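S.K.: Make a model of this:
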Amino acid sequence: MRLIDCLKEAASALRQNKLRSGLTAIGVIIGVAGIIAIGAAEEGGNKKIEEQMTAMGAGALIVTRNKVGSEGPRGPVVVLADEDEKAIREQVPGIEFITRELDGNVTIVAGNASWTPEYWGVDAAYADVFDVRLAEGRFFDEAEVRSGAKVIVLGATVAKKLFSGESPIDKTVRMGGVPMRIIGVRTTLGFVGGQDYDNHVFVPITTARSRLAHDAAANPHQLSLIDMKIAPWADRDVAKEAVLALLRERKHSRAGEQEKFDVFDPTQYVELMNATHGTLGWLLGVTALILVAVGGVGIMNIMLVSVAERTHEIGLRIALGARKRDILAQFLIEAVLLCAVAGAVGFALGVACSYAVAQAAGWPLILSGRTVAMALLVSAAVGILFGFLPARRAANLDPIDALRRE
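M.R.: So this is what the prediction gives:
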C-alpha cells in the first residue's frame, strides 16, 4: 500500500472518531505545549538575566564595604576612600575603567510630584564600567564631575514617577533642596534579585559630596563602592586577587580578622542564576515528558480498542491479499498522524503560552531550534513507540479468526 493511501486511511479513521481522537490527544498536546513553553521560558529568562546582570555589572569587579570600623578620635573609620581607588587604578594591572561610587537616599521634587529614590554619586567612567545605555539624553562627563555640576541622570522608574511619560530632558528638579538639571534617562532594566534597578539617579560624585552627603564633612573622601571593568586581555581572577591583596595591605588586615571589604564578581551570580534556572527548567521538562508519556499510553489504549473494533475489517484485508507489513504500516501511520496533529496543536498552544509569559515577565520570546526539534521529535517518537504494539497486534491477527468476528 502506498504511503498516500495509508495517510488517507488513517485520516479517515481519525475523522470517524473525532471526539475519541481529540480526548486521546490531550495528553500529547499538553506535553508538547509544556516543552515549548518551558524551553522558551528558559531561553528568555537566561537572556533577561544576562542583560540585567550586564547592566548590574556582569563585566565588572565591585569592591564593597562589609562594615565601618569602630569610632576613632575623628569619628567612624572609613573603610573605602579615594586613596584606595587611586591605589587600585595605579597598582593593579588589567583595569580598563574604574569609578568611585557614593550612595544614599534623597527626595526629588518636580512640580507637584515627589519621589525618594537612591542617588548614586559616580565618576563619568561609570558609564563605561557598566555599559550604561540611555533612552534619552546623555551621561555626564569628566569636566562636569570635576566642577561639581548640578546635573542628573534619571532611572526609568524615577522618570515615570516624576514626569508620567513626559520627556524630562533639560527640566529642573529639586534634589534635597538643590536645583538639578536633567540631562539623561537610563533605559529600563527591571528587577534584579527583587530590587528595582530603575529606582535610582546618577549625579557626579563631587556634587553628591558637596550637596547631598550629610556626613561628607566628617569623612570627605569616603566611598560606598569602587567599581572597575577588567580589560579583555586581563585575567579576572588574577585582577580580583590583586585587588584583594592590595586592600588587605592598605588596611593592615591580619590573618583571621573579619574582612572590612569584599570584591564582588557579578559573573558568579550570573552563573548561579543560570544554573538554578536550568535545573528548574529540567525538572519542569521532565514533568512535561511524563505528561507526553501518559498521553502516549492513552494513544496506545485507544489504538488497541480500534484494532479490536476493526478485527473483521483487518481479516478481510488480509484475505484479499494485504501483507502483514501493510496492516502494520496502516495502524502505525494512524498513531503517528494522531500524534503529529496533537504535536502541531501543542506547538501552537506552547508558543501562545510562551508569548504570554514573556510579556508578563518582561523577557524576550526566544524559541531555539533545540526546543522546537525536541518537541517535534517527542511527538513523533510517542506515535511510533506507543503505536507499534497495537499495529503489530493487528498485523499478526489470524485472518480466519478475524473474519469470524463481527
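S.K.: from here on, contacts and neighbour counts on C-alpha atoms
M.R.: Fine.
S.K.: gap between Gly193 and Glu42?
M.R.: Computed as CA to CA, to the nearest Å, the Gly193 to Glu42 distance reads 17 Å.
S.K.: Comparing those two, which residue is more hemmed in?
M.R.: Set Gly193 next to Glu42 and count neighbours by other CA atoms under 10 Å: Glu42 wins out with 21 against 9.
S.K.: can I assume that one is in contact with Thr276?
M.R.: No. Contact criterion CA atoms under 8 Å: Glu42 and Thr276 do not qualify, at 10.5 Å.
S.K.: Just the helices from the stretch 251-400 of the chain, written as ranges.
M.R.: Counting by DSSP state H, counting those that start in this stretch, the stretch 251-400 of the chain has these helices, from start to end: 266-309, 311-319, 324-361, 369-395, 399-404.
S.K.: Next, the angle helix 369-395 makes with the first one.
M.R.: Okay, so that is helix 266-309. Computed by axes from the mean of the first three to the mean of the last three CA atoms, to 10 degrees, the angle separating helix 266-309 from helix 369-395 equals 20 degrees.
S.K.: which other helices and strands contact helix 266-309?
M.R.: If you count contacts as 3 or more CA pairs under 8 Å, 6 or more residues apart in numbering; DSSP states H and E, helix 266-309 packs onto helix 18-56, helix 324-361, helix 369-395.
S.K.: One more: the fourth one?
M.R.: The helices and strands touching helix 369-395, judged by 3+ CA pairs under 8 Å, 6+ apart, are helix 18-56, helix 266-309, helix 324-361.
S.K.: Sequence B follows; please return its structure for comparison with A:
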Amino acid sequence: MRSVELVRFAAGAIVAHPLRSVLTSLGVVIGVAAVVMMTSIGLGAQQRVTAAISSLGSNLIIVQPGAARSGGGGGLVFQGAGSSVSLRDGDVDAIARQVEGVVAVAPLVRSQAQVAAGAANWNTRIEGATPDYVVARDLQIAAGRMFDAREARQGRKVAVIGQTVATNLFGAGDPVGQRIRVRAIPFEVIGVLASKGQSSFGQDQDDVIVAPLPAVRSRLVGRRLRGDTVMTIYVKAASDDILDRVQEDVTKVVRQQHKIRPGEDDDFQTQNMASILEASQAAVATFTILLAAVAAVSLVVGGVGIMNIMLVAVTERTREIGLRMAVGARRSDILAQFALEAVALSLVGGLIGLVIGVAGALAMARLGAWPAAIPAWAGPLALGFSMLVGLAFGAYPSWRAARLDPIEALRRE
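M.R.: Next comes the predicted model:
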C-alpha cells in the first residue's frame, strides 16, 4: 500500500468522527499548553530574579555584622546577619588599603524616618553613606549631583533622594535645591537618583534618601550606634573574574581587624552577589522543571485517551481490516495506518496546545508584569513530544489491528 493511500485512509478515519477526534486530542492539547505555559512562567521568573539581584550592583560584595555568639548559662546562640554590631570605620579603611582589585568601598548606616517638605510628608528609608556608595551600587544621578568627599567628611546636611520620595514630596516639581525636614532636621536636596525599581526582596529601591554618613549617624541614628559603627560595607570588585578572590581577601582583612583567632567563628558575614544570583537561578530552574514535569503528566493522560479510542476504533473497524487484508493489504500496512492515525491525533493536539500555550504565556506575563520568556526550543520539543506520545500509546492498538486474523475479521459483524 502506498504512503499516499495510508495518509488518505488515516485522514479519512479521523475526519469521519470529528467530535471523537477532538475529544481524543484534548488531553494532548492541555498537556502541551500546560508545559509551554509553566516553562515560560519559570523562565520569566528567572529573568525577573536575575534583573532584581543585578540591580543591587554588579561585582558587589556585601559585608554585614552577624554570626556572633551570645547567651548565658553556658548556652550558645548563633545570631543572623545584622543581629549584632561589629563593623567599624577602621574595617572600611583597612579594606580600602589592603585589598587589591577594589573599585569602591562604601560604609552604610540606615534608619527609618518621617520626612516632610512643605505640606507633604512621607515615611522613608534614610541611608548614611559616602560618595563611593553610588559607584558600589551602580547608581545614577538623574538630576543634580551626589555630595562630594568634603561634604561627606564634614557631615553636611545635604541629601540625594530616590524617585519615589521625590514624587511623594514634590510631585511633578523639581526637588533639587529644595529643603526637606527629616525628623525636624533640615536637609538640602542636591540630587535625585535614577530609578532602580524593586529589589529581589520586593523592596522599593527608589524609596530612599542618601545623606552623608556622619550626619545620619550623629543626628538620626544617635545612641543606637557607637560613633564609628557602620551597619553594612559595600565592596565593589574591579571585575567578576576576581570577585571570589576579593571576597576571600575582605574576609581575611576584617578577621585581622577584629582579632579573630584561627578556628574561631566570624562575627560578620560576607555575601557575593554573583553567588546569590547563581543560587537563585538554580532554585528557580529547579522549580521550573518541577512545574513542567507536573504539567507533563497531562500528556500521559492524553496518551492513555488516544490508546483507548484507538482500541475502540480497532474493534469497530474489524471487518474493514479483514476486507483490506483479503484484497492484499499486508500486516505492516495495517500497522502503519493505525500508527499514523494515532500520531496525527497527537500531533494536531500538540499544534493546538502550542498555540494556546504561547497565547496563555503572553497573557499571564502581561497580567503578572514579568518578562514573557518563551524559549525557542518550546515549539519543536512540544511537537516532538506529541509525536512520541502518539507513537508510544498508538503502538499497542496498531499491533493489535495488524495481528487480526483476516478470516475471523470478515466474520465479525
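S.K.: ok so, going back, figure out which of the helices and strands packed on helix 369-395 of structure 1 is closest to Asn396 of structure 1.
M.R.: helix 324-361 (6.9 Å; CA to CA).
S.K.: on average, how far is that closest one from the matching bit in structure 2?
M.R.: Aligned to structure 2 and superposed, helix 324-361 of structure 1 gives a mean residue distance of 2.1 Å (mean CA distance after the TM-score superposition for structure 1).
S.K.: buried stuff in that helix?
M.R.: Under the neighbour-count criterion of 16 or more other CA atoms under 10 Å, helix 324-361 of structure 1 has 324, 326-347, 349-351, 353-355, 357-358 buried.
S.K.: For the counterpart of Ala342 of structure 2 in structure 1, list the residues it contacts.
M.R.: By TM-score structural alignment, Ala342 of structure 2 lines up with Ala335 in structure 1. If a contact means CA atoms under 8 Å, 6 or more residues apart in numbering, then Ala335 of structure 1 has Ile299, Met303, Gly383, Ile384, Phe386, Gly387 as its contacts.
S.K.: From the residues you listed, list the buried ones, please.
M.R.: For those, a burial check counting by 16+ other CA under 10 Å picks out Ile299, Met303, Gly383, Ile384, Phe386, Gly387.
S.K.: So which residues of the stretch 101-250 of structure 2 form helices?
M.R.: With DSSP H, counting those that start in this stretch as the criterion, the stretch 101-250 of structure 2 has helices spanning 132-136, 149-154, 163-170, 213-216, 243-257.
S.K.: Return the distance of the shortest one from the chain's centre.
M.R.: Yep, that's helix 213-216 of structure 2 we're talking about. Remark: helix 213-216 of structure 2 is offset 36 Å from the chain centroid, using CA atoms, centre = their mean, to the nearest Å.
S.K.: The third one now?
M.R.: When C-alpha coordinates are averaged (CA atoms, centre = their mean), helix 163-170 of structure 2 and its chain have centres 29 Å apart.
S.K.: Tell me the buried residues in it?
M.R.: Buried residues in helix 163-170 of structure 2, counted by 16+ other CA under 10 Å: Gln163, Thr164, Val165, Ala166, Asn168, Leu169, Phe170.
S.K.: before we move on, what about the last one?
M.R.: When neighbours are counted by 16+ other CA under 10 Å, the buried residues of helix 243-257 of structure 2 are found to be Leu243, Asp244, Val246, Gln247, Asp249, Val250, Thr251, Val253, Val254, Arg255.
S.K.: how much does that helix stray from structure 1?
M.R.: Mean for helix 243-257 of structure 2 is 1.9 Å (mean CA distance after the TM-score superposition for structure 1).
S.K.: got a list of contacts for that helix?
M.R.: Under CA under 8 Å, 6+ apart, the answer for helix 243-257 of structure 2 is 59-61, 90-91, 94-95, 98-102, 237, 261, 266, 270, 272.
S.K.: Dump the helices of the stretch 251-400 of structure 1 into TSV; add distance to Ala213 of structure 1 as well.
M.R.: Shown next, in TSV, are the helices of the stretch 251-400 of structure 1 (distance: least, CA to CA, whole Å):
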stretch	distance to Ala213 of structure 1
helix 266-309	27
helix 311-319	88
helix 324-361	36
helix 369-395	52
helix 399-404	93
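S.K.: Which stretch among those helices approaches Ala110 of structure 1 most closely?
M.R.: Nearest to Ala110 of structure 1, of all the helices of the stretch 251-400 of structure 1, is helix 324-361, at 30.4 Å by CA to CA.
S.K.: Compute the inter-axis angle for the closest one and helix 266-309.
M.R.: 140 degrees.
S.K.: wait, doesn't Asp148 of structure 2 sit right on Ala129?
M.R.: No. Between Asp148 of structure 2 and Ala129 there is no contact under CA under 8 Å: 11.0 Å.
S.K.: In terms of neighbours, single out the busier of the two.
M.R.: Under the criterion of other CA under 10 Å, the comparison of Asp148 of structure 2 against Ala129 puts Ala129 first, with 26 against 12.
S.K.: which non-adjacent residue is nearest the more buried one?
M.R.: Of all residues not flanking Ala129 of structure 2 in the chain, Leu213 sits nearest, at 4.5 Å (CA to CA, 6 or more residues apart in numbering).
S.K.: And Leu349 of structure 1, by the same measure?
M.R.: Once flanking residues are discounted, Leu349 of structure 1 sits nearest to Ala33: 5.6 Å by CA to CA, 6+ apart.
S.K.: The one you found reaches Val351, doesn't it?
M.R.: Yes. Using CA under 8 Å, Ala33 of structure 1 is in contact with Val351, at 7.5 Å.
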